[in-house]
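Trainee: Sequence plus the predicted model coming up.
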Amino acid sequence: MSDVLDSTPYDALLLLSFGGPEGPDDVVPFLENVTRGRGIPKERLKEVGQHYFLFGGVSPINEQNRALLDALRKDFVAHGLDLPVYWGNRNWAPYLTDTLREIAADGHRRLLVLATSAYASYSGCRQYRENLADALAALEAEGIEPPRVDKLRHYFNHPGFIDPMTEGVLNALDALPEGVRAGAELAFTTHSIPTAAADTSGPVEDHGDGGAYVRQHLDVARVIADAVRAETGVDRPWQLVYQSRSGAPHIPWLEPDICDHLEERHAAGVPAVVMVPIGFVSDHMEVLYDLDTEATAKAAELGLPVTRSATVGADPRFAAAIRELVLERAAAERGAAPERCALGALGPSHDLCPVGCCPARTPRPAAAGADSTYA
């Protein structure tokens, strides 16, 4: 058993997330962190912050990360994996640099990173790696030897990520009125990003036509739709749609928007829609506002019955998947050839982000990749 649960050479795991405000006074400073360098006026940030103010100025993401942190620690202990788990955020406390400073002070030298983003894209992977590089450089500037850092592979098609979402779709279908349930369609939703960023997501060979970002989401949607059909005996139409668009109107972003999709399906006579947020790990603000508030209000205006399926959150199956990914990566680093679980047609993702993967418009140092100063 000790050999199976050997995390060597890694001696700690870092849960790395986006962060969010935890009170009304935090909202504008948080948004200033998110938009730093873009020159957005404070008054505009107050307008953007209205989504948070509707929920008392509190983003649910931090509490959800605490729950995931607890689930990971309990799973590791229950299975005899002796690996401490830390938590750091990109844009709010606990800040990434502070957490890395704590990790170094605790004597850990080889770190695995779990990002709360399952898919390939600049904002979902490369930007996390850039923030890691910035934080590691800050430690070096303070005279602290930074730990060596690796990032867990993309887990969008791991059974521990997909199975809880499939169960969530089945529960959401059951929550629909019986009269419309049989004809309900599935709308798989994820964060819209600029089409230029989508086209260059993933390794260079995957670039174009939405890149790895779109292909990965389509593959997950197909796997879940097939599983739902197998369970219910109903072959339901489905589509990948987008939400949470921001930025200048003249820049093309991935479409259709979820609200436009609901209008179109209602006009086509569809009796009900289940919204399936496959692009999100937990029920944070993009889910609570853009789906549960805005899209649900649009559906009510149309008279279209909708439900929303659950994200994986702190589901024990997801925590178990992370344990499996930790052990898989550790074994590979030791020179073994571990089994790499993946559903769908795309297979397991790369361990090391290759050169040219999800490039930034302005090149910046990034950790945990083939082009990294910090391995």
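Mentor: Perfect, I can see it now.
Trainee: From now on I want contacts and neighbour counts done on CA atoms only, so please keep to that.
Mentor: OK.
Trainee: How about the contacts made by Ala342?
Mentor: By C-alpha atoms under 8 Å, 6 or more residues apart in numbering, the contact set of Ala342 is 157-159, 348.
Trainee: top of these by neighbour count?
Mentor: Asn157 (26 neighbours; other C-alpha atoms under 10 Å).
Trainee: where does the residue nearest to the spatial centre of the chain land in three-state SS?
Mentor: The residue lying closest to the centre of the chain (C-alpha atoms, centre = their mean) is Ser117, at 2.3 Å. Following DSSP: H, G, I helix; E, B strand; the rest coil, the label given to Ser117 is coil.
Trainee: so what's it closest to, chain neighbours aside?
Mentor: Nearest non-adjacent residue to Ser117, counting by C-alpha to C-alpha, 6 or more residues apart in numbering: Gly124, 5.4 Å away.
Trainee: hang on, isn't that neighbour packed against Asn131?
Mentor: No - judged on C-alpha atoms under 8 Å, Gly124 makes no contact with Asn131 at a distance of 11.7 Å.
Trainee: Only the buried residues of stretch 248-261, if you could.
Mentor: 253-259, 261 (16 or more other C-alpha atoms under 10 Å).
Trainee: hmm, who's touching the longest helix anywhere in the chain?
Mentor: Ranked by residue count and defined by DSSP state H, the top helix of the chain is helix 211-232. By C-alpha under 8 Å, 6+ apart, the residues outside helix 211-232 that reach it are 119-121, 156-157, 162, 165-166, 169-170, 186, 188, 190, 198-203, 206, 234-236, 238, 240, 278-279, 343-346.
Trainee: structure B:
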Amino acid sequence: MVEAHENQPPAVASDEGVVRFASPEASGGAPHIEVPVAYDGILLASFGGPEGQDDVIPFLRNVTRGRGIPDERLEEVAHHYRHFGGVSPINEQNRALKAALEDELARRGIGLPVYWGNRNWAPYLDEAVTDAAASGHTKLIAIATSAYSSFSSCRQYREDFARVLTDTGLAGTVTIDKVRQFFDHPGFVTPFEAGVREAIAGFRADGVAPAAIRVLFSTHSVPTADAQRSGPRDVDWGEGGAYAAQHLAVAERIMTALAEEDAAIADVGWELVYQSRSGPPSQPWLEPDINDVIEGLPDAGVEAIAIVPLGFVSDHMEVLWDLDTEATEAAAGAGIRAVRTPTPGVDPAYVSGLIDLVLERVAGTPASERPHETALGPWFDVCRPACCENVRAGFKPAAAGIAP
């Protein structure tokens, strides 16, 4: 467990700014809210996905709303969903996660209801927030099913909350805070570490030398210009912004921990790779692509790879298609053994960790006492000004952060 805080990015000035749509305790804009907050409901916010062939194109229209993409082009990417009967696994996974969270809350004797809503498909966030308000639950703490800092994984959810409160007329009645980005919380990291440990042990049991094993930590690629704007703007994160820095820090933590258990694992190579790129070829996105990396591994003497879906909380479409299908096929074509390690899903450590994130806000736990596995954490409760800008659309009103 990392205890030092000297490498944590500094808070951007303007902490005096008011945070819209927030609880009174969070509205002043402090980076970490270290006073108790009496939340009365949990909002589980996710991406959403189609649940049948007839849903696919309407769902993709929702995902790409405002971009003017014709259905003909949407059908070009719809084949990922068509391949699986038009059903994305993400909704069923969220049902399982909601149930697991409710079970963990009941086990601990905590009477907080969980409301679940999606950005792009039913059940929508609008319905979840409206249902919460109708039940008298108006002080919500949100958990988004994404661990890292970027527009699509953090700020867009915060904009969703602001939009929903405005559109439903509940702004001023319902408040929505958000748990900190949990990329380095032990509950999120532990399942990945266990998966990497098991994959390496399996390869070695079959006679593969550690130096011939490579661990590929994979996450969703994003436009480079957006990545550069992730996280607080007064910190030089490098080309990939806070988004890449967070992934790299977690990957390094996992490999360092495993090498401390077994010195031979220090000979296992690893790198951060990207997947699921979309957009025009002229637009720079974070690289290298996982399939390009796999293609070159035989020349580096690699015989086996562990593909670690580090950017994903569950086995949704990008995992099933881009990793279990395309990357696995690329490995077979290169003559390399491949194992895809698990996502957190409903792993007990992950579920318990999410509840711990809620409770640290309920209790107002000091930042110095919050668990984190890298020197970048614990991340902020209230997002700093101008973080995670969408280059194409600019800033829109957002909850759980200081404007813009």
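Mentor: Here it is on my side, so go on. Treat the numbers as computed from the prediction; the structure is a model and nothing was measured.
Trainee: and which of the buried residues of stretch 248-261 of structure 1 is nearest Ala268 of structure 1?
Mentor: Nearest to Ala268 of structure 1 among these is His261, at 10.5 Å by C-alpha to C-alpha.
Trainee: What lines up with the closest one in structure 2?
Mentor: The alignment partner of His261 of structure 1 in structure 2, by TM-score structural alignment, is Val293.
Trainee: Need the contacts of Ala342 of structure 1 in JSON lines (columns: secondary structure and distance to Ala175 of structure 1).
Mentor: Output for these, formatted as JSON lines (DSSP: H, G, I helix; E, B strand; the rest coil; distance: C-alpha to C-alpha, whole Å):
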{"residue": "Asn157", "secondary structure": "coil", "distance to Ala175 of structure 1": "26"}
{"residue": "His158", "secondary structure": "coil", "distance to Ala175 of structure 1": "26"}
{"residue": "Pro159", "secondary structure": "helix", "distance to Ala175 of structure 1": "24"}
{"residue": "Pro348", "secondary structure": "coil", "distance to Ala175 of structure 1": "33"}
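Trainee: now the helices for structure 2?
Mentor: 56-63, 71-83, 90-108, 125-134, 156-167, 186-205, 224-228, 241-261, 290-296, 317, 328-333, 348-363.
Trainee: got TSV for these, with distance to Ile305 of structure 2 too?
Mentor: Below are the helices of structure 2 laid out as TSV (distance: least, C-alpha to C-alpha, whole Å):
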stretch	distance to Ile305 of structure 2
helix 56-63	32
helix 71-83	24
helix 90-108	26
helix 125-134	38
helix 156-167	33
helix 186-205	9
helix 224-228	26
helix 241-261	14
helix 290-296	9
helix 317	21
helix 328-333	8
helix 348-363	25
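Trainee: Of those, which is nearest Trp116 of structure 2?
Mentor: Here helix 125-134 is closest among the helices of structure 2 (C-alpha to C-alpha), at 5.8 Å.
Trainee: Return the mean post-superposition distance for the closest one against structure 1.
Mentor: Its match in structure 1 and helix 125-134 of structure 2 itself, once the structures are fitted together, sit a mean 0.6 Å apart by mean C-alpha distance after the TM-score superposition for structure 1.
Trainee: buried residues in that helix?
Mentor: In helix 125-134 of structure 2, counting by 16+ other C-alpha under 10 Å, buried: 125-130, 132-133.
Trainee: Give the burial count for Arg361 of structure 1, as a bare number.
Mentor: So Arg361 of structure 1, with other C-alpha under 10 Å, has 9 neighbours.
Trainee: In structure 2, what residue corresponds to the residue nearest to Ser117 of structure 1?
Mentor: Under TM-score structural alignment, Gly124 of structure 1 pairs with Ser153 in structure 2.
Trainee: ditto for Leu83 of structure 1
Mentor: So, by TM-score structural alignment, Leu83 of structure 1 is matched to Leu112.
Trainee: Contact partners for that match?
Mentor: Leu112 of structure 2 touches 39-42, 105, counting by C-alpha under 8 Å, 6+ apart.
Trainee: So which of those sit within strands?
Mentor: Per DSSP state E, strands hold the following members of the contacts of Leu112 of structure 2: 41-42.
Trainee: of the contacts of Leu112 of structure 2, closest to Arg61 of structure 2?
Mentor: Distances from Arg61 of structure 2 to those, taken by C-alpha to C-alpha, are shortest for Ile42, at 28.3 Å.
Trainee: doesn't Thr138 make contact with that closest one?
Mentor: No - Ile42 of structure 2 is beyond contact range of Thr138, at 10.1 Å (criterion: C-alpha under 8 Å).
Trainee: ok, how many other residues are close to Ala304 of structure 2?
Mentor: Ala304 of structure 2, neighbours per other C-alpha under 10 Å, totals 26.
Trainee: Leu248 of structure 2 matches what in structure 1?
Mentor: Looks like Leu248 of structure 2 aligns to Leu218 there (TM-score structural alignment).
Trainee: so what corresponds to Glu76 of structure 2 in structure 1?
Mentor: By TM-score structural alignment, Glu76 of structure 2 lines up with Glu47.
Trainee: What is the burial count for that match?
Mentor: Neighbour tally, Glu47 of structure 1, other C-alpha under 10 Å: 11.
Trainee: In contact with it, which residues are there?
Mentor: Applying C-alpha under 8 Å, 6+ apart, no residues contact Glu47 of structure 1.
Trainee: do you know how far it is from Val27 of structure 1?
Mentor: Distance check for Glu47 of structure 1 against Val27 of structure 1: by C-alpha to C-alpha, to the nearest Å, it reads 11 Å.
Trainee: same check, this time on Asn33 of structure 1
Mentor: Counting by C-alpha to C-alpha, the gap between Asn33 of structure 1 and Val27 of structure 1 amounts to 10 Å.
Trainee: Ok, Arg236 of structure 1 next?
Mentor: 40 Å.
Trainee: what about those two, which has more around it?
Mentor: Between Arg236 of structure 1 and Val27, counting by other C-alpha under 10 Å, Val27 is the more crowded of the two (24 against 15).
Trainee: any idea what the more buried one aligns with in structure 2?
Mentor: Val27 of structure 1 maps onto Val56 in structure 2, by TM-score structural alignment.
Trainee: Apart from its neighbours in sequence, what residue is nearest that match?
Mentor: By the measure of C-alpha to C-alpha, 6+ apart, the closest residue to Val56 of structure 2 outside its immediate chain neighbours is Pro50, 5.5 Å from it.
Trainee: Hmm, Arg82 and that neighbour touching each other?
Mentor: No - between Pro50 of structure 2 and Arg82 there is no contact under C-alpha under 8 Å: 10.2 Å.
Trainee: out of the two, which sits in the more crowded spot?
Mentor: Pro50 (23 against 16).
Trainee: show me the contacts for the more buried one.
Mentor: 56, 59, 86-88, 121.
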